[in-house]
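Engineer: what follows is a predicted structure for the sequence shown.
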Amino acid sequence: MLVIEAKLKGSQNQYKVLDEMILTGQFIRNSCLRYWMDNKDVKRNNLQKLCSLLAKDTNFPWAKKLNSQARQASADRAWQSIQRFYKNCRLKLPGKKGYPKFKKFTRSVEYKSTGYKLSPDRKKIEFKDGFKAGVFELWSSRDLVWYSEQQINRVRIVRRADGYYCQFLVNVERKEAHNFQGNVVGIDLGLNAFYTDSNGKAVDNPKYLRKSQRRLKKLQRKVSRRHEKGKKPQSNNYHKARIQLARQHLKISRQRKDHAVKTARALIQSNDLVVYEDLKIANLVKNHHLAKSISDASWYQFTEWLEYYAKLHGIACIAVPPHFTSQNCSNCGQTVKKSLSVRTHKCLHCGYIADRDHNAARNILAKGLEMLGAIVNSTEGHSESGGNPKATGEALNLNYSVTRKRQEGKKN
């Protein structure tokens, strides 16, 4: 699947209609959730039937204006939150299970295959349901003319601080050619450096939030000064200041994403095996001294893009447990306890000295190679007893990187 995003250009009246469409989708989703709360043994099909009943109800004339498949997509959103809650309960996850909540500030509405019409040159889109939002220009760096309408599975309208966007979910297989050279690497995610790899190379942490903090504080003070407590609605100057603050936050979010995408792609393109720590970010941000810095680093987003590009390039990307990767010596394996403030690893047993993150990256790579070796051995054994030849071939290709790394270790 491929997601192509384009900005919608229209009049102010058209944007108001888009807001009504988004609010209607939110109403459908919340109504489905209320129906599930008030009734037992509710299934997905019951929520789909509820959509048609809401459209026929004279108390909600706006519900009929939204396209029927868009109403079904809103019901599917409610069902997804219900399913996630059931799954967390079955798995008996610790803490809160994510009980579904009503949405108050929904920012998107989704269409399936009807309710919109693309122009022949794919430069304009017209929404043709009961709201009659009209024709919008599509501004994008990607050209939709290469894809047929049958390949477009979903169309989503998204409202952001700087305008309205249209996302197209295109059904297309994407594969990237990869030049296999036997390079393997382990990375240790950090705050001083964004990551340090097992070869000693470090990538700087951009710290976009920290750099913009002065600007954010100034905009936040402006919003607070213009807010009049108890007054509804607020003044136009308040909303202008609020939008300025939201745009600054959106800029930071885009900077983080751009850095994560480019760094992950470069790392995948230059290696045949990437090993990283499987960090529990939700637990790490409970440390209030480091929560802001951890969130600013966007480790989770980076690892998600690592997995995505690894799949595109057909290489292995392994997440290993982070236990003792910083405490153990990567040279002799002995435990050398150190606090978080100690940034240099000095082994008292073998005398090995290295940067703390570099030592951790080497331990992470060793764990990944050990896990990969176990996978290769199990796959070879399965193949001897009549297993899947394709899976065995992929495992043997990965074994090339493992063997090369072991040979380099013996030479050293």
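Structural biologist: Structure received. Numbers count the residues shown, from 1 in each chain.

Engineer: from now on I want contacts and neighbour counts done on CA atoms only, so please keep to that.
Structural biologist: Will do.

Engineer: which residues of the chain fall in strands?
Structural biologist: In the chain, the strands defined using DSSP state E lie at 2-9, 108-111, 116-118, 124-127, 134-139, 152-160, 163-170, 184-189, 193-197, 202-204, 273-277, 316-320, 344-346, 353-355.

Engineer: dropping in the other structure now:
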Amino acid sequence: MLVLEYKIKGTKLQYQAINEAIRTTQFIRNKAIKYWMDAPREDNINKVALNNYSTALRKEFKFVEELNSMACQSATERAWSSIDRFYSNCKSKTPGKKGYPRFQKDNRSVEYKTSGWSLHPTKRRITFTDKKGIGEVKLLGKWDIHTYPVKLIKRVRLVKKADGYYCQFSIKTEPLSESRIANGEVGLDVGLEFFYSDSNGHHEPNPRFLRKAEKSIKHAGRQIYKKEKGKTERRKARQRYARKHLKVSRQRSEHAKRIARNVCKANALVVYEDLRVKNMVKNHCLAKSINDVSWGLFRHWLEYFSAKFNTKTIAVNPKMTSQKCSDCGAIVKKSLSTRTHKCNCGCELQRDVNAAKNILNLAYGTLRDAKARDGQSQSNATGLATSTLLGETLVEQVARVKVESPL
């Protein structure tokens, strides 16, 4: 599914109509959650029952009836998504809180399906045909939505952000594959000192977007409380504060996207750590820095671009990768403040580079074990051991395995 986003240009009345549609979506979702809470256990409320409940709400409330019927169904689908996630966490016995559904109070979007809207022939304008009164709005952006047939557009979402209103199109299509510029193999060790360090010795600088903008954000936050409640100046101060946070969020996303694309474009194998960021941010001393570096976002885009460039990605357990010597395999204990790895075997590397090499070696072991399980491994009668050192690529390793005895 491909998502294209345009900024909307409309009148003040149209923006008010969009806000009303967003509030209606929130109302339907919360009513569906309440309906599920109050229902007896034997009723077995499911997705279909919630969709039928949206029909009952349309008959009961006039402002709900004004919203497109499929948009009402999308609102109940959001409720069912939170309910289903709660059920899944309970069945899988996820540790900690299970995510019991809550009422929403800050909804910022309304979603239409295949009805309730129509595109202008130029595809630079869109008209919403329900009774909320949004009407025709102009689409501002450089995306080439005109290259896709209208029948491939499965969802249209109106989103309210700090700097305006946006229209998102969900298009059912697969991303076009591209060719790689190289076929390298790299292990990545993410961190706070550097965004990541790879097994080749390269350090990607950590941009620290939030840290750089923190002074300005705090100043904008203080200005809010200097304005009188209920006044226009206070509302404008809140908008300035929100726009600064939105800018940081966009900077993180674009940075992670660009770096992930470059890594996948230049490598046939990318290995990274399987981190549990949710647990790591419980450390109050490092939580802000961990959230600022956005490891989870970087991993998401790595997995996306790996399919685009036909790159193999492997997530490995990061346990002991910083303590283990990548050359001889010995354990060299070191604290977080120790940034250089020194081993008795003579290996001396920057701590994160050593960890990245261990991460890549773990992937080699995983691939070797997978081949053995599939019955693809062959006998090595010459006594040559299959190397997993970084000096040899996977192709060279396979070539050595295929060397057979003269006998």
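Structural biologist: Structure's in. What do you need? Remember, it's a predicted structure, so these values are computed and weren't measured experimentally.

Engineer: what's the TM between chain one and chain two?
Structural biologist: The TM-score (TM-score structural alignment, normalised by the length of structure 2) is 0.91; 383 aligned residues with a Cα RMSD of 1.6 Å.

Engineer: returning to that earlier point: turn the strands of structure 1 into TSV, columns for distance to Phe27 of structure 1 and mean neighbour count.
Structural biologist: Supplementary listing: the strands of structure 1 in TSV, determined by distance: least, Cα to Cα, whole Å; neighbours: other Cα atoms under 10 Å:
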stretch	distance to Phe27 of structure 1	mean neighbour count
strand 2-9	23	18
strand 108-111	11	22
strand 116-118	21	16
strand 124-127	19	17
strand 134-139	22	18
strand 152-160	16	19
strand 163-170	20	19
strand 184-189	42	25
strand 193-197	42	22
strand 202-204	45	15
strand 273-277	41	25
strand 316-320	40	20
strand 344-346	56	19
strand 353-355	55	15
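
Engineer: minimum distance to Val223 of structure 1: which of those has it?
Structural biologist: strand 152-160 (18.3 Å; Cα to Cα).

Engineer: mean shift of that closest one relative to structure 2?
Structural biologist: Between strand 152-160 of structure 1 and the aligned residues of structure 2, the post-superposition mean distance stands at 0.5 Å (mean Cα distance after the TM-score superposition for structure 1).

Engineer: how far off strand 163-170 does that strand point, in degrees?
Structural biologist: Computed with axes from the mean of the first three to the mean of the last three Cα atoms, to 10 degrees, the direction of strand 152-160 of structure 1 lies at 160 degrees from that of strand 163-170.

Engineer: packing partners of strand 152-160 of structure 1?
Structural biologist: strand 108-111, strand 163-170 (3 or more Cα pairs under 8 Å, 6 or more residues apart in numbering; DSSP states H and E).

Engineer: any idea how far the equivalent of Asp121 of structure 1 over in structure 2 lies from Glu5 of structure 2?
Structural biologist: Taking TM-score structural alignment as the alignment basis, one finds that Asp121 of structure 1 is matched in structure 2 by Thr122. Per Cα to Cα, to the nearest Å, Thr122 of structure 2 is found 16 Å from Glu5 of structure 2.

Engineer: do the same with Gln251 of structure 2
Structural biologist: Shown here: Gln251 of structure 2 relative to Glu5 of structure 2, a distance of 17 Å by Cα to Cα.

Engineer: just Glu396 of structure 2 next, same as before
Structural biologist: Glu396 of structure 2 sits 45 Å away from Glu5 of structure 2, going by Cα to Cα.

Engineer: follow-up on the earlier one: got TSV for the helices and strands packed on strand 152-160 of structure 1, with distance to Ile268 of structure 1 too?
Structural biologist: Written out in TSV, the entries for those read as follows (distance: least, Cα to Cα, whole Å):
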stretch	distance to Ile268 of structure 1
strand 108-111	32
strand 163-170	24
